[in-house]
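Asker: need coordinates for the following:
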Amino acid sequence: MNRKYPLLLNPIYKDPTAEDIYNELNIRYRVCFKFVKKSDEEEHICVCNRPRKAHKSTDIELQDTKWDMLRNTYEELNPAHGRLQNGALFTQLALDTSEGKVERILLDVWKITKPRLIMSIIGGAKYFILSDRLETNFINGIIDVALKSDAWLITNGYNIGIVQVVGQAINKVKLTQPKKSITAIGICKWGSVKNVEELIQPLPRNHQKMMDNYNMIISDEKVKKRESGQRDLEMNHSHYLMLDDGTLRHYDTGDYRTRLCVHMAKLQHEIDFPVPVVTIVVEGGRDTITNIY
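Answerer: This is a model prediction of the structure:
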């Protein structure tokens, strides 16, 4: 499938080399082509959550065959990438994209300043309530460190749980300290972002029209029911890496975030020491621990 998306990767829209670098990296996404029955109750639905007719191959895997990304999907070039309607930079990319290529996207294409500190914030995928005092102290501490140390905040990018609270704090900084910025990178699943095809539409030339369209999307959220495995994107992040393994409505990204943090920590800044990485865990269960290790 050949898709055309605007290549608005350079934050100031002037340097053509950002687009060139991205194209040289041959970033890809994944498409499921070989059907594997999800269950006896859903025999016409694949494990990837797409119907049988959406698969190119007419071959049917044996009943006990386990769906596997490398065996059941193929890679396609020209993934969706550019800017979301909130101005944040994003790219869709295969789940097995090397950390080295992601490093090039972050530093050479998106021109993000190398971090002095990386804070990976992990929490349970459910709504929760902190006491006002605890929430204020906790979030203010994270934001204060991020502003003073050129830190990167790395989350799952979904508007739920602790990430939702972090997003609200980032928005507060935008409103009260407009000259300051926070690098917040959401590492999420392309197939789990609700209405992702609408969110990635090109920016309208008229800013007011952009806001009207954005508000229209938000209003539509109240009408469209969220399916199991879907999450709303937290819209105050500055960048999004949308990992794609060819499935829909599956959150799991394995240990990708941890491997990327470890890789980026090895990059030297102005000093000869590795970049420190701090993992902050708020609630969660077994999946939360899996995301760390």
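Asker: from now on I want contacts and neighbour counts done on CA atoms only, so please keep to that.
Answerer: Noted.
Asker: the strands in this structure, which residues?
Answerer: Secondary structure of the chain (DSSP state E): strands at 28-32, 73-77, 81-83, 89-94, 117-123, 151-155, 183-189, 239-244, 277-282.
Asker: here's the other one to compare against:
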Amino acid sequence: MPLGRHSATGVFRTKTEHLSHSSSDSSGSSSSDTSSIPTPWIERNITALECGKFLPARRSVVNSRCCCGLSLNEHAPDVKLEALARLGVPEFRALVTGGPNVAAHRIPSTNERWQVKTHTREMSTNAYGTVEFQGGPHPTRARYVRLHYDTSPEVVLQLLLHEWCIGVPNLVISTLGGLANAPLQSKLKRVVQSGLLRAAKTIGAWVITNGLDIGVTRHIGDALGDEVHVRGSNIVALGIAPWGYVQHRETLLGLDHTCAYYSQGWKPGRQEAPLHSHHNYFLLADNGTTGKFGGELCLRRRLEQYLAQQPIDMRRYGGSKSRVPIVGVLLEGGAQTFRTVFELVTGRNPVPVVVCDGSGRAADLLAFMHRYANEDGDLPGPLKEQMIGTIGRTFQLRRADSEGLYSELRLCMKRRRLISVFRMGEGDSDEIDITILTALLQGMSFGVSPSSGNRNL
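Answerer: The predicted structure is shown next:
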């Protein structure tokens, strides 16, 4: 039985110990059957999800899909058989084949609501390997795996460090922002991109994004460029994307699979987006849904919080052992961004956040609050009313919802020492990498103390 979401013991073994352990596993298998080939670690330990029950999202059978996002035909055979018995032959046939009289059929009403935990089933992953991006001057390659959104961070780190042999990070830059393809001011874009690349190259960072060629990740990926694929590069660009939102994900199916990947670009209204080619690793988080975001956030936050707890040997920098430093960098951002920032700065291991003022929407609102909020995180009366109105216009929300987002902004301001604002033309430097390092120092003084543990990543 695969480990799946459960913890893998010995995640922090050295590479030699890990290989020795794998060898002993292999020799144990061969002693009983010399012709058998050990099952690869990924297939034993990484799982995925699929929908286990077809629950129509609407009573009409016209273009009706399951609440998971798939049509009935895209479900497993046993799921379709169960739907046949439950819905009846006429409705089932109408769902499968359509036809001129399809609108005459109605799906029986039900009070059952589709939920990830109760209407999906776990299986060994059926998609991992190497993706080769086409369409550029030369193909670029990246490792990928489809995995359960609730996979334990210990298992994920075992995959990254020992199976994919990624170096331990000296810094983790977690990029935050919106999905809208909003343009950045040309000078700000140039400054942010060059600064991020400089920070990643100089320090040997992991840069974590949502992995898709849309929104802020497009700007971040373009900043890293082909540097992530240069032989000997110490930059790790890790995309943590929702499996069900990946364009052409069917080409990724296969075990230890190598596939050519052609991006068709993102089109408005389509519930899918291509992978960004300027990444060298992808974790494709699967929560059993298609065309939806959400599962990848759970996987990503747990991994980042877990990394923030791990000791790293800082003796090479003249210090002792300390924790892996993590910083969030916010460009633009939607209505959900305030909650994300709040979770980062108030977590068990708080993560400092750099906000890029002038990049739009959520980032600009946070920067304004950071400048004008008083000690308890609130704005003076007139400014508060102005802010609530601006929130409503920015995100097209009703008054009550705008007030709710304002409350989240206030909560973020209670940890304002962990929020740094990068403004071009203000301060001694227009280099965002300096702001990132300053934010890390502020975060360490706020609540990140050196680790006394003796485990090595």
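Asker: overlay the chains and give the TM-score.
Answerer: TM-score for the superposed chains, counting by TM-score structural alignment, normalised by the length of the first structure: 0.80, backed by 264 aligned residues with a Cα RMSD of 2.8 Å.
Asker: who wins for proximity to Asn213 of the first structure among the strands of the first structure?
Answerer: In this view, these are compared for proximity to Asn213 of the first structure by Cα to Cα, and strand 81-83 is the closest at 14.5 Å.
Asker: whereabouts in the second structure does the closest one align?
Answerer: Under TM-score structural alignment, the counterpart of strand 81-83 of the first structure in the second structure spans residues 128-130.
Asker: contacts for the matching stretch next, please.
Answerer: With Cα atoms under 8 Å, 6 or more residues apart in numbering as the contact definition, stretch 128-130 of the second structure has outside contacts at 141-146, 252-259.
Asker: now, of these, which are buried?
Answerer: Using 16 or more other Cα atoms under 10 Å as the burial test, the contacts of stretch 128-130 of the second structure include 141-146, 252-253, 255-259 as buried.
Asker: neighbours around Phe128 of the first structure, how many?
Answerer: 12 (other Cα atoms under 10 Å).
Asker: for burial, what's the neighbour tally of the residue lying closest to Asn86 of the first structure once chain neighbours are set aside?
Answerer: In space, not counting the residues next to it along the chain, Asn86 of the first structure is nearest to Met235; the distance is 6.8 Å by Cα to Cα, 6 or more residues apart in numbering. Burial of Met235 of the first structure is recorded as 22 neighbouring residues (other Cα under 10 Å).
Asker: what residue of the second structure matches up with Met235 of the first structure?
Answerer: Using TM-score structural alignment, Met235 of the first structure pairs with Ser277 in the second structure.
Asker: with Tyr127 of the first structure instead?
Answerer: In the second structure, the residue paired with Tyr127 of the first structure according to TM-score structural alignment is Asn181.
Asker: from Phe133 of the second structure, how far off is the nearest residue to that match once chain neighbours are set aside?
Answerer: Spatially, and ignoring its direct neighbours in sequence, Asn181 of the second structure is nearest to Gly215 (4.4 Å; Cα to Cα, 6+ apart). Computed with Cα to Cα, to the nearest Å, the distance linking Gly215 of the second structure and Phe133 of the second structure is 19 Å.
Asker: show me the helices in the stretch 151-293 of the first structure, by range?
Answerer: In the stretch 151-293 of the first structure, helices defined by DSSP state H, counting those that start in this stretch lie at 161-176, 196-199, 207-223, 256-265, 286-292, listed in chain order.
Asker: if we can go back for a sec, what distance do you get for the match of Tyr127 of the first structure to Leu212 of the second structure?
Answerer: Counting by Cα to Cα, the gap from Asn181 of the second structure to Leu212 of the second structure is 12 Å.
Asker: try Lys117 of the second structure
Answerer: With distances defined as Cα to Cα, the gap from Lys117 of the second structure to Leu212 of the second structure amounts to 26 Å.
Asker: who has more neighbours out of the two?
Answerer: Counted by other Cα under 10 Å, Lys117 of the second structure and Leu212 do not tie: Leu212 has more neighbours, with 27 against 9.
Asker: the more buried one -> the first structure?
Answerer: Leu212 of the second structure maps onto Tyr158 in the first structure when the alignment is built from TM-score structural alignment.
Asker: I figured that match hits Glu234, correct?
Answerer: Yes. If you go by Cα atoms under 8 Å, Tyr158 of the first structure and Glu234 touch, sitting 5.0 Å apart.
Asker: and for those two, which residues touch both?
Answerer: By Cα under 8 Å, 6+ apart, Tyr158 of the first structure and Glu234 have these common neighbours: Gln164.
Asker: my read: Lys37 of the first structure touches Cys48, true?
Answerer: No. With contacts defined as Cα under 8 Å, Lys37 of the first structure does not count as touching Cys48, sitting 9.2 Å away.
Asker: contacting residues for the match of Tyr127 of the first structure?
Answerer: For Asn181 of the second structure, the contacting residues are 214-216, taking Cα under 8 Å, 6+ apart as the criterion.
Asker: burial check on Ile112 of the first structure, number of neighbours?
Answerer: 14.
Asker: one step back: just curious, which of the contacts of stretch 128-130 of the second structure is nearest to Ser24 of the second structure?
Answerer: Relative to Ser24 of the second structure, the closest of the contacts of stretch 128-130 of the second structure is Asp256; by Cα to Cα it sits at 22.0 Å.
Asker: hang on, that closest one in a strand?
Answerer: Yes. Checked against DSSP: H, G, I helix; E, B strand; the rest coil, Asp256 of the second structure lies within a strand.
Asker: give me the nearest residue to it, chain neighbours excluded.
Answerer: Leaving aside its sequence neighbours, Asp256 of the second structure is closest to Gly129 (4.3 Å, by Cα to Cα, 6+ apart).
Asker: quick check: that neighbour vs Ile42 of the second structure, distance?
Answerer: For Gly129 of the second structure, the distance to Ile42 of the second structure equals 10 Å [Cα to Cα].
Asker: neighbour count: these two, which is higher?
Answerer: Set side by side, Gly129 of the second structure and Ile42 show more neighbours around Ile42, with 22 against 17, by other Cα under 10 Å.
Asker: just tell me what the more buried one corresponds to in the first structure.
Answerer: With TM-score structural alignment as the matching criterion, the partner of Ile42 of the second structure in the first structure is Tyr22.
Asker: do you know how far the residue nearest to its match when sequence neighbours are not counted is from Phe35 of the first structure?
Answerer: What sits nearest to Tyr22 of the first structure in space, not counting adjacent residues and going by Cα to Cα, 6+ apart, is Val109, at 6.4 Å. Note on Val109 of the first structure: its distance to Phe35 of the first structure, by Cα to Cα, is 36 Å.
Asker: more neighbours, these two?
Answerer: Just comparing Val109 of the first structure and Phe35: by other Cα under 10 Å the higher neighbour count belongs to Phe35, 28 against 20.
Asker: noted, bye for now.
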